[in-house]
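Student: what follows is a predicted structure for the sequence shown.
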Amino acid sequence: MAILVTGAAGFVGSRVSRRLLDRGEEVIGIDNINTYYDPALKEARLAPLLGEKGFTFVRGDIADTEAVLSAVRGRRVDRVVHLAAQAGVRYSLEAPRAYIRSNISGHLEILELCRAFEGFKHLVYASSSSVYGGNEKVPFSEADRVDTPVSLYAATKKADELMSHVYSHLFEIPQTGLRYFTVYGPFGRPDMAYWSFTKNIIEGKPIKVFNNGEMWRDFTYIDDIVTGTIAALDKPPASDGPLHRIYNIGNNRPEKLSRFIDILEELIGVAAVREMAPMQPGDVVRTYADTAAIERDFGFKPSTSLETGLRAFVGWYREYFKV
């Protein structure tokens, strides 16, 4: 049996595919390698996987019914890790249709695909901490209300959770949704603050510090995210309980933006030129994951400190870009 990984050229998807291959799984990866950020980075993530025993890659759009069906035609798939999505909170204000197509239509296509597989075991999909919106109660708990999103991106991720609940209820598809909290690390996304700050500090350019630095994020290192994702995949919901579950997956330790910049300055060896700026539309002041449920059910406990994770990223960045 094969595992389908959507977004296989993405930051998390490529790492999940690697981990699954390393333990002997057969993996089918699909990704449209869009131009939201430099496709060369996606190709670089994908390159080590191509030609690996057990790995098949299909270039295709998950919102395209035929592309999804073609990816698995003639193959037996019993598990799906659905990580493909249009990412980015701020970009959702500029290109809303891209989010509806990828995050809602694309999620529907994956649900329909899982519904069609006989003996299907488990769909694990990526939700987001963004669903908590401007929630002021911390830490964020899976039991909190999440019906006041502050960005279209967040709204699409909440919609995914609702759609998954319906499909688990109507068609008995076992599903686990993971609310990722600020994933970072080598080969990460260029639209994230840790990447743009590193780039600008090295190049001597100013960095914009939103809300005058009064922001906190629950930064979660990529290796911890992959470990938690696969732990969830390996333990589908029991047939005698709810078939759709939601978990936070974060570091359970919010870090202030100013401290985050301090660490980068020390690692790079250059003082940042900080430009204070107001809060941006769609952004939130704080994210903070209550991880009691995922620790209880899967033994998930992140082990990478922010200093260790940023050191790995800065080292990778310097090597990758030769700076």
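Tutor: Alright, I've got the coordinates.
Student: every contact and neighbour count from this point should use C-alpha atoms.
Tutor: Will do.
Student: figure out how far stretch 171-186 is from the centre of its chain.
Tutor: How far stretch 171-186 lies from its chain's middle: 7 Å, per C-alpha atoms, centre = their mean, to the nearest Å.
Student: I should have written stretch 56-63 there, sorry.
Tutor: The chain centre lies 18 Å from the centre of stretch 56-63; the measure is C-alpha atoms, centre = their mean.
Student: which residues are in contact with that stretch?
Tutor: Residues outside stretch 56-63 that contact it (C-alpha atoms under 8 Å, 6 or more residues apart in numbering) are 6, 27-33, 50, 67-68, 71, 84, 101-102, 105-110.
Student: the same query, at a cut-off of 7 Å, please.
Tutor: Identification of contacts with stretch 56-63 by C-alpha atoms under 7 Å, 6 or more residues apart in numbering yields 27-32, 67-68, 71, 101-102, 105-106, 109.
Student: ok, second structure coming up, stack it against the first:
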Amino acid sequence: MVSHIFVTGCAGFIGFHLSKRLLDEGVHVLGIDNINNYYDMSLKNDRLNILTKYRNFCFIRGSIENLELLESLFDQYDINIVVNLAAQAGVRYSLENPHAYIQSNLVGFANILDCCKKHQIKHLIYASSSSVYGDNKQIPFSVGDRVDHPISLYAATKKANELMAYTYSHLYNLPTTGLRLFTVYGPWGRPDMAAFKFANAILRQQPIEVYNHGNMKRDFTYIDDVIESIFRLIQKDPPTESFAFYKIYNIGNHQPVQLNYFIQVLEEQLGKKAVVKLLPLQPGDVLETYADIEELVNDINFKPKTPIEEGISKFVSWFKQYNKTP
């Protein structure tokens, strides 16, 4: 039986890019996604159409909340590594629809953990988030910092994922690696995130909502750097030193960028000025994110490094082509 890497959320932004990288490397990928309507389903289907052209890709439409479905997949396929990227994303949406986060991020993740335990999976890699740091005052954010005060339900579910993973690692020697991802952007990105949302509004000469008057910093991380980091973690031996089967990494660019500068670069690449609507800081938002990535760099010998100017240029090139904009 052919061995597969199981990628959940394979039609999502990061899941798509990771699946494509693995497929290009000749890896057999089993992907699952429920193609929900949190954002434009046509974007998810367009990503999926690229993946389904690969002979070494098998797609299942379904939700990780469906334990019966998951168990059947683990029984049917030889899965040795799981990369769990399926989740209900978005900080602000968690204020509107908390139950979606409980189901996908908690119930779904519990199902993944249990199937990994039963089938003695070699390594579970899962997406956490920089949001777990909350309004952390210590800069840059280190994986050793306390993260006991999430300021959104989304962040709370991601912190819960880390705790759940730790418990399974401790009780069952299940190797788990959590990824605290910092503001990922790039081609095929989500429409609810800044790059896509702002670019769309700027080209249509519609106002963009800029919170805290743009006086926020984000550790924007280009998608290719994220995928290279995950790919190297997949290739690396899982955490099994003595009793420590559990690991957490920050994946960030280690270079926070002022939101106002981010908008300026977008304007330059699009050749249009933004119509800006200045608003106060929103509930659940933080003033700055900044990743300490020393441990990641030491362990995988790779440092995310794409400057915002280069990353935005590549994003805008894709955005114009995808939206057939001159």
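Tutor: Perfect, I can see it now. Keep in mind that what you see is a predicted model, and the values were worked out from it rather than measured.
Student: hey, where'd the helices end up in the stretch 101-250 of structure 1?
Tutor: Applying DSSP state H, counting those that start in this stretch to the stretch 101-250 of structure 1 gives helices spanning 106-116, 152-171, 193-203, 222-233.
Student: residue in structure 2 paired with T287 of structure 1?
Tutor: Counting by TM-score structural alignment, T287 of structure 1 lines up with T289 in structure 2.
Student: next, count neighbours for that match.
Tutor: Counted with other C-alpha atoms under 10 Å, residues neighbouring T289 of structure 2 total 27.
Student: run a quick check on it versus F220, I expect a contact.
Tutor: No - in this structure T289 of structure 2 lies outside contact range of F220 using C-alpha atoms under 7 Å: 8.8 Å.
Student: quick check: neighbours shared by the two?
Tutor: Residues touching both T289 of structure 2 and F220 by C-alpha under 7 Å, 6+ apart: P256.
Student: returning to that earlier point: list the contacts of the match of T287 of structure 1.
Tutor: Neighbour list for T289 of structure 2: K217, R218, D219, P256 [criterion: C-alpha under 7 Å, 6+ apart].
Student: tell me which of these persist in structure 1.
Tutor: By both residues aligned by TM-score structural alignment, their matches' C-alpha atoms under 7 Å, these still in contact after alignment to structure 1 are K217, R218, D219, P256.
Student: any idea how far the last one is from I312 of structure 2?
Tutor: To I312 of structure 2, P256 of structure 2 is 15 Å away according to C-alpha to C-alpha, to the nearest Å.
Student: compare neighbour counts for those two and give me the winner.
Tutor: Taking other C-alpha under 10 Å, P256 of structure 2 and I312 do not tie; I312 has more neighbours (24 against 20).
Student: that one matches what in structure 1?
Tutor: Counting by TM-score structural alignment, I312 of structure 2 lines up with L310 in structure 1.
Student: could you measure from its match over to F260 of structure 1?
Tutor: In this view, L310 of structure 1 and F260 of structure 1 are 9 Å apart by C-alpha to C-alpha.
Student: give me the common contacts of the two.
Tutor: By C-alpha under 7 Å, 6+ apart, L310 of structure 1 and F260 have no common neighbours.
Student: inside strands: which ones of the contacts of stretch 56-63 of structure 1?
Tutor: With strands identified by DSSP state E, the entries of the contacts of stretch 56-63 of structure 1 that belong to them are V27, I28, G29, I30, D31.
Student: next up, the contacts around the counterpart of the first one in structure 2.
Tutor: Meaning V27 of structure 1. Using TM-score structural alignment, the partner of V27 of structure 1 in structure 2 is V29. Taking C-alpha under 7 Å, 6+ apart, we find V29 of structure 2 in contact with H4, I5, F6, V7, S19, L23, N56, F57, C58.
Student: drop anything exposed from those.
Tutor: If you count burial by 16 or more other C-alpha atoms under 10 Å, the buried members of the contacts of V29 of structure 2 come out as H4, I5, F6, V7, S19, L23, N56, F57.
Student: identify, from those residues, the entry nearest to K320 of structure 2.
Tutor: Nearest to K320 of structure 2 out of the buried ones among the contacts of V29 of structure 2 is S19 (C-alpha to C-alpha; 23.6 Å).
Student: which secondary structure element contains the equivalent of that closest one over in structure 1?
Tutor: Alignment note (TM-score structural alignment): S19 of structure 2 maps to S17 of structure 1. For S17 of structure 1, the element it lies in under DSSP states H and E is helix 11-22.
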